[in-house]
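Asker: here is a sequence together with a model predicted from it:
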Amino acid sequence: MIYIIRDQKVMLDSDLATLYEVETRYLNKAVKRNINRFPKDFMFQLTQVEFKSLMFQFGTSKEGRGGRRKLPSVFTENGIAMLSGVLNSERAINVNISIMRTFTKMRKILLSDESLSDKIAKLESDSNEMKKIFRIVFEKINILEAKTPVLPKKRKRIGLKKKFVVICSF
């Protein structure tokens, strides 16, 4: 899963470990042995607030139930590319290639002719325009309702004054 955290597209260490078919602790140990290859723009650790937000959004394990005991690390696109050198296996290389292709596809989608953010902004402005139009319509309806005379409760009825019961017999 690719998440957007701190305005960066990142992947969790546990998700990467699953893709590489290794345990998360082994992936993190390999990173710690080569920590000089992972500056803060390649990898960073989530804060407690960010982690709790992820747990809430994606239903990850609760504390004290065999889940994580440490805050997860997340890797940016550059950090994931660096992982292929740290985890030097055929599987790691193949997984990295597919991850890089995914990041490239995401970038192409976001930078298409009319970018996704532009489309969202346009929809929001259209929505605001519709809200303004509805507000004007409702104001006009309220004005018309205020001008409409209210009929008195005790008024002279027009038409039939008695109810008739029709009995049919065959």
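Answerer: Alright, I've got the coordinates. Keep in mind that this is a model prediction, so the values were computed, not measured.

Asker: drop to CA atoms for contacts and neighbour counts, all remaining ones
Answerer: Noted.

Asker: which neighbouring elements make contact with the lengthiest helix in the chain?
Answerer: For the chain, the longest helix by residue count, based on DSSP state H, is helix 116-147. Packing contacts for helix 116-147, counted by 3 or more Cα pairs under 8 Å, 6 or more residues apart in numbering; DSSP states H and E, involve helix 90-110.

Asker: helices and strands around the helix it packs on, which ones?
Answerer: For helix 90-110, the elements it packs on are helix 13-20, helix 77-86, helix 116-147, judged by 3+ Cα pairs under 8 Å, 6+ apart.

Asker: now do the shortest one: distance to the chain's middle.
Answerer: When you say that, I think you mean helix 13-20. 22 Å (Cα atoms, centre = their mean, to the nearest Å).

Asker: over to the last one?
Answerer: Centroid separation between helix 116-147 and its chain, computed with Cα atoms, centre = their mean, is 26 Å.

Asker: also stretch 112-121?
Answerer: Taking the mean C-alpha point of stretch 112-121 and that of its whole chain, the gap between them comes to 16 Å (Cα atoms, centre = their mean).

Asker: of the helices and strands packed on helix 90-110, which approaches Leu54 most closely?
Answerer: When the helices and strands packed on helix 90-110 are ranked by proximity to Leu54, the top entry is helix 13-20, at 12.8 Å, counting by Cα to Cα.

Asker: got another, please set it beside the one above:
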Amino acid sequence: MAKNKLNLIVPDEVLINKIYFLRNQKVMLDRDLAELYGVLPRRLREQVKRNINNFPNHFMFQLSDTEVEIMISQKAMPSKQYLGGALPYVFTEHGVLMLATVLRSEQAILVSIKIIEIFVRLREMLYDNSELRNAIQKLERKTENNIKNIEIVFKYIDELLEKKEMLEGRERIGYKLSKK
């Protein structure tokens, strides 16, 4: 029952589109999370401030003006007005999980579970791509070695052909048979 309710709440594609990569971390904006959890953004921030000890820097951080400008230029946000005048907080995977414990609503818990599952899937996809990239790099190294070996073989063949040409032009010494 809870799983079906969760699927009705938010489709995976919507959640994936709300995950950004900032400061080498996958994060979600406080405004997006508030919308998903069914609370006002200022209420979400209030709860976070009341429980600030639950949110160390690797769970949550506030964006700088520069980062906001970059997100606006990359169309991640429509404008600064979208943020409601304040610099947004962003939450990492761990921060999203902690938010569910702070907000304590059924919707927050269900959405957090789904978000965590998506973070895990993204991590698995990244890991799978890393393995594929490593396999391709191994093949490239083998190919480079094979090319070098083939070049050496051709070099030896060329040297042998040159020696043969040099030998054909010289007069043979030793016992000679008459041609009849």
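Answerer: Yes, it's here. From a predicted model like this one, the values you see are computed outputs, not experimental measurements.

Asker: could you report the TM-score for this superposition?
Answerer: Once the chains are overlaid, their TM-score stands at 0.64 when taken by TM-score structural alignment, normalised by the length of the first structure; 120 aligned residues with a Cα RMSD of 2.2 Å.

Asker: ok, back up a step: got the angle for the longest helix of the first structure vs helix 90-110?
Answerer: Using axes from the mean of the first three to the mean of the last three Cα atoms, to 10 degrees, the inter-axis angle of helix 116-147 of the first structure relative to helix 90-110 is 40 degrees.

Asker: name the nearest residue to Tyr89 of the second structure, ignoring sequence neighbours.
Answerer: Spatially, and ignoring its direct neighbours in sequence, Tyr89 of the second structure is nearest to Gln62 (4.2 Å; Cα to Cα, 6 or more residues apart in numbering).

Asker: is it true that that neighbour touches Thr92?
Answerer: No - assessed by Cα atoms under 8 Å, Gln62 of the second structure is found out of contact with Thr92, at 11.4 Å.

Asker: circling back to that earlier point, buried ones in the longest helix of the first structure?
Answerer: When neighbours are counted by 16 or more other Cα atoms under 10 Å, no buried residue of helix 116-147 of the first structure is found.

Asker: re earlier: the residue nearest to Tyr89 of the second structure maps to what in the first structure?
Answerer: Under the alignment by TM-score structural alignment, Gln62 of the second structure pairs with Gln45 in the first structure.

Asker: give the contact list for that match.
Answerer: Residues in contact with Gln45 of the first structure (Cα atoms under 8 Å, 6 or more residues apart in numbering) are 71-74.

Asker: try it again at 10 Å.
Answerer: By Cα atoms under 10 Å, 6 or more residues apart in numbering, the contact set of Gln45 of the first structure is 12-13, 51, 70-75.

Asker: pick out the residue nearest the middle of the second structure.
Answerer: Leu126 (5.1 Å; Cα atoms, centre = their mean).

Asker: corresponding residue for that residue in the first structure?
Answerer: Residue correspondence to the first structure (TM-score structural alignment): Leu126 of the second structure is matched to Leu110.

Asker: so its match sits against Ile120, correct?
Answerer: No - taking contact to mean Cα atoms under 10 Å, the distance of 11.7 Å between Leu110 of the first structure and Ile120 leaves them out of contact.

Asker: which residue numbers in the second structure go with stretch 132-151 of the first structure?
Answerer: When stretch 132-151 of the first structure is compared against the second structure (TM-score structural alignment), none of its residues find a partner.
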